[in-house]
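Asker: A predicted structure for the sequence below; I have some questions about it.
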Amino acid sequence: MDTAKLELAAQRYREAEAALDSARAELQAEALAFLQQTEERGAQATVVRVTGWTREHVRRMVRSSEEKTG
């Protein structure tokens, strides 16, 4: 692999990582909005099922959001 190919691969990786970070932030925002806007029983379970996150991850995300918004 020459330097140009290495640099190109590194750039593609950085772009993919940035896109993943953006998608993750968007998904978290949508999940939090869903949880805040619904009184549906089992809403957290729905988020777990749709996202593939663990229940603990969702709980931590909600807790963190509540701490930030007061």
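Answerer: Arrived safely, thanks for sending.
Asker: contacts and neighbour counts: CA atoms only from here.
Answerer: OK.
Asker: how far out from the middle of the chain is stretch 6-25?
Answerer: Stretch 6-25 sits 15 Å away from the centroid of its parent chain (CA atoms, centre = their mean, to the nearest Å).
Asker: which ones are touching residue 31?
Answerer: Shown in contact with residue 31 (CA atoms under 8 Å, 6 or more residues apart in numbering): residue 47.
Asker: here comes the other one, which I'd like you to weigh against the first:
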Amino acid sequence: SKKNGVKRKKNFMKILINKLCIFSPALLLGLIFYQIINDEYDFSFQFRRKMKISFLGYNPEIDLI
């Protein structure tokens, strides 16, 4: 019965690993895209803010837009 438990555990691990192999790339891609989109937004936000500051002489502490 002990051997059976070990076998069941191995099978479970095999299934888990197979599932992970399917899900991981999708998850990874999702994370990468999420990161890129966030960075793009953040970058454009910072860039616009810098342009505003340099053109209008804004104080970044005051300018919240």
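Answerer: Here it is on my side, so go on. Predicted model, so just to flag it, every value in this text is computed and none were measured.
Asker: what does the TM-score come to for these two?
Answerer: Once superposed, chain against chain, the TM-score is 0.59 (TM-score structural alignment, normalised by the length of the second structure); 47 aligned residues with a CA RMSD of 1.9 Å.
Asker: stretch 59-70 of the first structure: which residues count as buried?
Answerer: Buried positions in stretch 59-70 of the first structure, judged by neighbour count with 16 or more other CA atoms under 10 Å: 61-62.
Asker: what ranges do the helices span in the first structure?
Answerer: 3-37, 43-51, 55-69 (DSSP state H).
Asker: show me which positions of the second one end up buried.
Answerer: The neighbour-count criterion (16+ other CA under 10 Å) identifies 44, 47-48 as the buried residues of helix 43-51 of the first structure.
Asker: report the distance from it to the chain centre.
Answerer: 13 Å.
Asker: and it, what does it pack against?
Answerer: helix 3-37, helix 55-69 (3 or more CA pairs under 8 Å, 6 or more residues apart in numbering; DSSP states H and E).
Asker: right, I'll call it a day here.
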